[in-house]
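In: no sequence for this one, just the structure:
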């Protein structure tokens, strides 16, 4: 056991006594700082099975596994798979906002635990690369939320990390309200592989990490840059995925976290 872990476990009860742990969403008291309260965990929705093998979009009816949805058949995505911890709804939105704009960066390990629970087994050597921020956005915010998640995921999965593998060389306006072609035009030439990291990217299997996957325009631009630099495979891991399914009442193919528990080491238990 490492010294840092020993010290953390030794002083955790003292810290909890001085600063009683609370749910970062609703403020309810917790027995230990292990995540959200049971009620808030129950409001998060994870993509269910069966789902598209390419984009993880859940099918509305029972179907065989290993199928591809109609959108992916009509327009095959450039990536090699998407793995989202949750479907984007009001609760996921508030959690991400607290993390990113509320500067609650201590949420990163918890979010990464949920992301890791949704990942398939990563065979061979993999390299975690975060979606980049433009330097002015990074300076203003003080941190790249995707980089924090990538650090935690790399640590949990035992894979390598290249925190600055991608660069956002041009600031871009909000993509809201733009159609597919306009978004692609806005991002054209805005993201590239950092020249000094090209040797790490070429031939590598990349786990591209982001906090929220919305239209997919930014992640697609990242995937294109990585594959242009010779990446052998690019999978996307994100905490939340924007899909219409999350805005509707949950079906049997969209599961809520049961009783506040995640699939990974009881991350959501209020104990």
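Out: Alright, I've got the coordinates. Source: prediction; values computed, not measured.

In: Please count neighbours and contacts with C-alpha atoms only from this point.
Out: Will do.

In: which SS class is the spatially most central residue of the chain?
Out: Central residue of the chain (CA atoms, centre = their mean): residue 238, 2.0 Å from the mean position. Three-state assignment for residue 238 (DSSP: H, G, I helix; E, B strand; the rest coil): strand.

In: I figured it hits residue 211, correct?
Out: Yes - Residue 238 lies in contact with residue 211 (CA atoms under 8 Å); the separation is 5.1 Å.

In: Show the residue spans covered by the strands in the stretch 151-271 of the chain.
Out: 160-161, 166-168, 191-193, 205-213, 233-241, 254-256 (DSSP state E, counting those that start in this stretch).

In: quick revisit: wait, what's in contact with the residue nearest to the centre of the chain?
Out: Applying CA atoms under 8 Å, 6 or more residues apart in numbering to residue 238 gives the contacts 82, 83, 84, 85, 115, 209, 210, 211, 212, 213.

In: Save these as CSV, and put in neighbour count and distance to residue 100 too.
Out: Shown next, in CSV, are those (neighbours: other CA atoms under 10 Å; distance: CA to CA, whole Å):
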residue, neighbour count, distance to residue 100
82, 23, 21
83, 25, 20
84, 28, 17
85, 27, 17
115, 24, 16
209, 29, 15
210, 25, 12
211, 28, 9
212, 23, 11
213, 23, 14
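
In: for comparison:
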């Protein structure tokens, strides 16, 4: 196409001409590794560190308009789901993903929930049933206690599009820092009768540990 001749595709990670995400940058993501987080909640797993290439690709997707990366991240999520310890599809062979919510202002700026796009691209069953109430601040710069206080009582359940009662779900997020979002969302889902088998994040802003 003429547009590709004038503006050759570039890797969203390293900016090299070629595919949307070159093999070297894609190599920054691996199998899901456990992430130690404080507080109660489901086990948390990440596919990469929120640094270097992993961080660059997440930011390109979230903040720089590279929404076509949903297909790349969706494929990574689809590959990771069967590798999550203790996580199984439902009786019909469906994996259920619940995207973590975004603040309304952020979702409007990005043209919708970026995590819903990833979840749908993974081929799993998607239940975008969580939302933030008014008053949730941007969590950048907040410590663990402030993040928990910021979310306390401000994660709500939407009553439309709920999975079947008792369904085991995986919470999907793009980055885990303190685990406050995972804990708050997991508590709301558990109170509604869903079992959160795990939290799967693209990246972790803290150390990941190999199992064992």
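Out: Right, received. Where do you want to start? Quantities reported herein were computed from a predicted structural model and do not represent experimental measurements.

In: out of the strands of the stretch 151-271 of the first structure, which comes closest to residue 98 of the first structure?
Out: Residue 98 of the first structure lies closest, by CA to CA, to one member of these: strand 205-213, at 12.0 Å.

In: What is the mean deviation of that closest one from its aligned residues in the second structure?
Out: Aligned to the second structure and superposed, strand 205-213 of the first structure gives a mean residue distance of 1.3 Å (mean CA distance after the TM-score superposition for the first structure).

In: Can you give the contact residues for that strand?
Out: Outside strand 205-213 of the first structure, the residues that reach it (CA under 8 Å, 6+ apart) are 96, 125-131, 145-147, 149-150, 219, 223, 231-242.

In: what range in the second structure does it sit on?
Out: Using TM-score structural alignment, strand 205-213 of the first structure corresponds to residues 168-176 of the second structure.

In: still on that earlier bit, any idea what the residue nearest to the centre of the first structure aligns with in the second structure?
Out: By TM-score structural alignment, residue 238 of the first structure lines up with residue 201.

In: wait, residue 219 of the first structure sits on residue 131?
Out: Yes - between residue 219 of the first structure and residue 131 there is a contact under CA under 8 Å: 7.2 Å.

In: The two: which has the busier surroundings?
Out: Each of residue 219 of the first structure and residue 131 has its neighbours counted (other CA atoms under 10 Å); residue 131 has more, 26 against 23.

In: and the nearest residue to residue 39 of the second structure once chain neighbours are set aside, how many residues sit next to it?
Out: Nearest residue to residue 39 of the second structure, sequence neighbours excluded (CA to CA, 6 or more residues apart in numbering): residue 183, at 7.2 Å. Here the number of neighbours of residue 183 of the second structure (other CA under 10 Å) works out to 21.

In: Please apply the same query to residue 71 of the second structure.
Out: Other residues near residue 71 of the second structure number 17, with proximity taken as other CA under 10 Å.

In: can I assume it sits in a helix?
Out: Yes - Residue 71 of the second structure: assigned to a helix according to three-state DSSP.

In: residues in contact with the residue lying closest to it once chain neighbours are set aside?
Out: In this structure, residue 71 of the second structure finds its nearest non-sequential neighbour in residue 121, 5.4 Å apart by CA to CA, 6+ apart. Listed by CA under 8 Å, 6+ apart, the contact partners of residue 121 of the second structure are 70, 71, 73, 74, 75.

In: do residue 53 of the second structure as well
Out: 13, 14, 25, 28.
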